[in-house]
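**Student:** fold the following for me, if possible:
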Amino acid sequence: MIRKMHKDEIEVVSNIWLNGNLTAHNFIDKNYWLKALATVKEQFQQADVYVFIDNNVIKGFVGVTDNYIAGIFVEETFRNQGIGQQLLNFLKQNYLKLSLDVYDKNIMAQKLYLKNGFKIVSQDIEQDNNEKEYHMLWNQGEDK
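**Tutor:** Here you go, the predicted model:
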């Protein structure tokens, strides 16, 4: 089941966010993510955060602000079970357009987004960590 995150779930979601970044973005110093954690917790309260729940366990989530996907994260032990795809499908059913940024070195995420009709529209270097990233867009009806 996918539903909006409840305020009392911020700690669980924050831990999934931190662990997800540490494993998926291991090319970035872990202190970068640790320093960002407090700010991210605040941002969760402003964003639309949807959690994937199975057997009363939050297994993953996606955060969206103004049609921008801030990230899709799945707890490590539940990866490769289609949860990320289900979260993305949920967004595609509820939004007319979506955008996101993905690191050049995050090949798995790039493949997921490209498979789902996202198109790379630009690339840049993120100033905070000097990593190359792609800006991607998806518009409903253009992913066939």
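**Student:** please make it C-alpha for all contacts and neighbour counts, starting now.
**Tutor:** Noted.
**Student:** what segments of this structure are helices?
**Tutor:** Listed in chain order, the helices of the chain (DSSP state H) span 10-24, 30-46, 83-94, 107-115.
**Student:** for Asn55, find the nearest of the ones you listed.
**Tutor:** Smallest distance to Asn55 across these (Cα to Cα): 13.8 Å, for helix 83-94.
**Student:** how far does that closest one sit from the chain's center?
**Tutor:** Relative to the centre of its chain, helix 83-94 is centred 11 Å away, using Cα atoms, centre = their mean, to the nearest Å.
**Student:** now stretch 67-77
**Tutor:** Put simply, stretch 67-77 sits 2 Å off its chain's centre (Cα atoms, centre = their mean).
**Student:** export the helices of the chain as CSV, with columns for distance to Trp138.
**Tutor:** Formatted as CSV, the helices of the chain follow (distance: least, Cα to Cα, whole Å):
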stretch, distance to Trp138
helix 10-24, 22
helix 30-46, 23
helix 83-94, 9
helix 107-115, 9
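**Student:** can you list those helices in JSON lines and add distance to Asp128 and mean neighbour count?
**Tutor:** Below are those laid out as JSON lines (distance: least, Cα to Cα, whole Å; neighbours: other Cα atoms under 10 Å):
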{"stretch": "helix 10-24", "distance to Asp128": "15", "mean neighbour count": "17"}
{"stretch": "helix 30-46", "distance to Asp128": "9", "mean neighbour count": "13"}
{"stretch": "helix 83-94", "distance to Asp128": "26", "mean neighbour count": "16"}
{"stretch": "helix 107-115", "distance to Asp128": "20", "mean neighbour count": "14"}
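**Student:** between those helices, which one is closest to Arg3.
**Tutor:** For the helices of the chain, proximity to Arg3 was assessed by Cα to Cα; helix 83-94 is nearest, at 9.7 Å.
**Student:** next, the second sequence, to be compared with the first:
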Amino acid sequence: MTIRKRIAADDPQLAALWERSVRATHDFLPEDDIHRLFPLVRDTYLPALDVQIFENPDHSPAGFIATDDDTVQMLFIDPAFRGQGIGRRLLDHVRRPLLKVDVNEHNPQAHGFYRHYGFEDIGRSALDGEGRPFPVIHMRLKAL
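**Tutor:** Presented below is the predicted three-dimensional model:
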């Protein structure tokens, strides 16, 4: 398995992976939000970010990470491959000093994953980035 940079032709598969992962981990997110976000992920967010793909031997994506400068904007693993160290390997691939991430408070598995990796809580917002009532925990990778 390898990690490689996203190309535009990957976007439909990555958006489908995003949807599978969100359905498996974001049970607080209403169905209409998933439908509204899907084309934004595929057509806007993925092309705008630095996306690295963890690829299976058959070249299908098992997960991906998307960053913007010093911030992890997205990290999604196909539910069929969760718990196999893919998220850790993707974070290792993009690791830099003081890397930041925002995590939905209603997603305790993700919060625990980032804490276990070495991130620490540095703040909280009652609303998400779109001003919706989904609290967000702001985290930063601890300095070595």
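**Student:** do you know which of the helices of structure 1 lies nearest Ile72 of structure 1?
**Tutor:** Between Ile72 of structure 1 and the helices of structure 1, the tightest spacing by Cα to Cα is seen for helix 83-94, at 6.6 Å.
**Student:** what residues does that closest one touch?
**Tutor:** For helix 83-94 of structure 1, contacts defined as Cα atoms under 8 Å, 6 or more residues apart in numbering pick out 2, 50, 52, 59-62, 72-74, 98, 112, 140.
**Student:** among the residues you listed, which two are most distant?
**Tutor:** It's Lys59 and Gln140 that sit farthest apart of the contacts of helix 83-94 of structure 1, by Cα to Cα, at 26.5 Å.
**Student:** more crowded one of those two?
**Tutor:** Neighbour count, other Cα atoms under 10 Å: between Lys59 of structure 1 and Gln140, Lys59 has more, with 22 against 14.
**Student:** report the separation between that one and Gly84 of structure 1.
**Tutor:** Lys59 of structure 1 sits 10 Å away from Gly84 of structure 1, going by Cα to Cα, to the nearest Å.
**Student:** now do the shared contacts for those two.
**Tutor:** Common neighbours of Lys59 of structure 1 and Gly84 (Cα under 8 Å, 6+ apart) are Val74.
**Student:** give the closest residue to the residue nearest in space to the middle of structure 2 in space, chain neighbours not counted.
**Tutor:** The structure's structure 2 has its C-alpha centroid closest to Leu75; by Cα atoms, centre = their mean the separation is 1.9 Å. Residue nearest to Leu75 of structure 2 in three dimensions, not counting chain neighbours: Ile65, with 4.3 Å by Cα to Cα, 6 or more residues apart in numbering.
**Student:** with Gly60 of structure 1 instead?
**Tutor:** Val74 (4.0 Å).
**Student:** got the contact list for the spatially most distant residue from the centre of structure 2?
**Tutor:** Most distant residue from the mean C-alpha position of structure 2: Leu144, 23.1 Å away (Cα atoms, centre = their mean). Not one residue lies near Leu144 of structure 2 by Cα under 8 Å, 6+ apart.
**Student:** so how far is Gln52 of structure 2 from it?
**Tutor:** Going from Leu144 of structure 2 to Gln52 of structure 2 by Cα to Cα gives 24 Å.
**Student:** do Gln13 of structure 2 as well
**Tutor:** 13 Å.
**Student:** how about Asp27 of structure 2?
**Tutor:** In terms of Cα to Cα, Asp27 of structure 2 sits 25 Å off from Gln52 of structure 2.
**Student:** have a look at these two and say which one is more surrounded.
**Tutor:** Higher neighbour count among Asp27 of structure 2 and Gln52: Gln52, with 22 against 11, using other Cα under 10 Å.
**Student:** next up, the contacts around that one.
**Tutor:** 3-6, 64-66, 90.
**Student:** narrow those to those in strands?
**Tutor:** Within the contacts of Gln52 of structure 2, residues falling in strands by DSSP state E are 3-5, 64-66.
**Student:** what's the closest of those to Gly118 of structure 2?
**Tutor:** Distances from those to Gly118 of structure 2 were compared by Cα to Cα; the smallest belongs to Ile65, at 16.9 Å.
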